[in-house]
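Asker: Fold the following for me, if possible:
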Amino acid sequence: MKAVAIILAAGEARRMGYPKALIEHEGGKSFLQSLASTFGKAGCSVIGVIGKDAEAVRDQHPTIHLVENERWQDSQLGSVKAGLEAAVEDGADVVLIHPVDMPALRATTLKSLIKALGDSVEGIRPEFEGAPGYPVILSRGAAERLREKDSGETLLEGALKGLQVRRIPVKDPGVVVNINTPETYERLFGSAPRPAPPPKRRGKKAEPTAAPASMEASSEGLPGT
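Answerer: All right, here's what the predicted structure looks like:
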């Protein structure tokens, strides 16, 4: 069974001051690099969907499979569909959809969620303390239906209403924590948002460190993708 993770990173991120895909998370890694590593540890192939500042994101992430949504300003769902098309073409049996500004989830959580996706439902998503989280995990059939859906919806949350998506309680706060404002970033890491260093200068020192399990959780919908 081939699992493909779609990381949504096409938005403008005006509040953060930098493209979210480029912002430093831990160990000199960007949000996008950190998530790609986590999904990779869970056995997933990774596709990043980019839009705003696409060239800069490509330069920073030469080893990640990136697809560009040239009409990223039109709707969030457009970026989702661009990722779904690439994932289906890549032979995905299972598709995971995740926003780039939620980089704190654990690989062990992903492994458990993928295992929990059975034949009885079209998809699942985690919840933490009753709040729905990400990634949204869909069967290939559900992913294809979502890709073809033309209901006038612009956001992923609205488009999911027509699918059977079951919520799975998890103990990982990373599934609901959005780092989508400078205030949230500074509260978690102790500094203003900053871009990750270029790949050739990336070091091993973990600064800032990953947010602890006690971090404040947010249950907002898919932010700024």
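Asker: When you work out contacts or count neighbours from here on, use the C-alpha atoms and nothing else.
Answerer: Will do.
Asker: Past the helix or strand where residue 95 lies, which element shows up next along the chain?
Answerer: Using DSSP states H and E, residue 95 falls within strand 94-99. Using DSSP H and E, the next helix or strand after strand 94-99 towards the C-terminus is helix 107-116.
Asker: returning to what we had before: now the strand holding residue 95, how far from the centre of its chain.
Answerer: Distance, stretch centre to chain centre, for strand 94-99: 7 Å (C-alpha atoms, centre = their mean, to the nearest Å).
Asker: Sequence B follows; please return its structure for comparison with A:
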Amino acid sequence: MEIAGLVLAAGAGRRFGMPKALVPWRGRPLVVRAAATSRAAGLARTVVVVGAAAGRVRAAAPDLDYVENPAWQTGMASSLRAGLAALAGTPAAAVVVLLADMPGVTPAAVRRVTALASPTALVTGGYAGRRGHPVLLGRDHWEGVAGSATGDRGARDYLRTHAGEVRVVPVGDVADDLDLDVPGDMRALDLPGDVPEAVTGHA
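Answerer: Predicted coordinates:
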């Protein structure tokens, strides 16, 4: 069964002062780290959705597989729809959604949620009883997610509506889903070193 990775990296990062996809961490942009996390977890292919500063992101990491979201200013939901549409023509039975501005989500966390993957699955990471990233969406749910996603809420409304179907896998011991909103947030990160230092191309 093929599982894809979907990295959402289209935001302008206004509060941060620059597109967060391009924020450097240990010598490489966060978008590269997110793609490397997907690959290190063994996902079959990784699609990166870009919008703000799309040309700069492509130039910084030219070997990634990109989809451009021309409506990125409307929020994360449009990027999620663009990514799911791009994957609709692939054999992927499920997709793991990763956010470029959550570098604490690790390959180990992704592997835990993919262990429950199926076309009908809805799986999230769990942090001391709280649902968080990574999020796995089985293919049977893609149309519903795309149709219900609005603004910056992504798949949250769909997951709430289908709460009885969502499986939560504890990942707090191997990951941190801190969202980097401002530069000071980076000081709170204590990232494990299990992500490869480079990533090229896609499977």
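Asker: After superposition, what's the TM-score here?
Answerer: Put the two chains on top of each other and the TM-score (TM-score structural alignment, normalised by the length of structure 2) is 0.83; 188 aligned residues with a C-alpha RMSD of 2.1 Å.
Asker: Average separation of the strand holding residue 95 of structure 1 from the aligned part of structure 2, please.
Answerer: Superposing on structure 2 and averaging over aligned pairs (mean C-alpha distance after the TM-score superposition for structure 1), strand 94-99 of structure 1 comes out at 1.1 Å.
Asker: tell me what that strand is packed against?
Answerer: Strand 94-99 of structure 1 is packed against strand 3-9, helix 76-89, strand 136-139, helix 140-148, with contacts defined by 3 or more C-alpha pairs under 8 Å, 6 or more residues apart in numbering; DSSP states H and E.
Asker: Against residue 154 of structure 1, how distant is the nearest residue to residue 134 of structure 1 once chain neighbours are set aside?
Answerer: Spatial nearest neighbour of residue 134 of structure 1, excluding adjacent residues (C-alpha to C-alpha, 6 or more residues apart in numbering): residue 175 at 5.2 Å. Computed with C-alpha to C-alpha, to the nearest Å, the distance linking residue 175 of structure 1 and residue 154 of structure 1 is 22 Å.
Asker: between the two, which one's more packed in?
Answerer: More crowded of residue 175 of structure 1 and residue 154, by other C-alpha atoms under 10 Å: residue 175, with 28 against 16.
Asker: who's in contact with the more buried one?
Answerer: 102, 104-105, 126-128, 133-135 (C-alpha atoms under 8 Å, 6 or more residues apart in numbering).
Asker: quick one: which of the residues you listed is most hemmed in?
Answerer: Result: residue 133 is most packed of those (other C-alpha under 10 Å), 28 neighbours.
Asker: thought that residue was touching residue 125?
Answerer: Yes. If you go by C-alpha atoms under 8 Å, residue 133 of structure 1 and residue 125 touch, sitting 6.4 Å apart.
Asker: Out of the contacts of residue 175 of structure 1, the closest to residue 181 of structure 1 would be?
Answerer: For the contacts of residue 175 of structure 1, the closest approach to residue 181 of structure 1 (C-alpha to C-alpha) belongs to residue 102, at 11.7 Å.
Asker: need the contact list for the closest one.
Answerer: 31, 174-179.
Asker: do the same with residue 41 of structure 2
Answerer: Contact analysis of residue 41 of structure 2 by C-alpha under 8 Å, 6+ apart lists 107-108, 110-111.
Asker: mind redoing it with 6 Å?
Answerer: Counting by C-alpha atoms under 6 Å, 6 or more residues apart in numbering, residue 41 of structure 2 touches 107, 111.
Asker: same question, residue 1 of structure 1
Answerer: Residue 1 of structure 1 neighbours (C-alpha under 6 Å, 6+ apart): residue 93.
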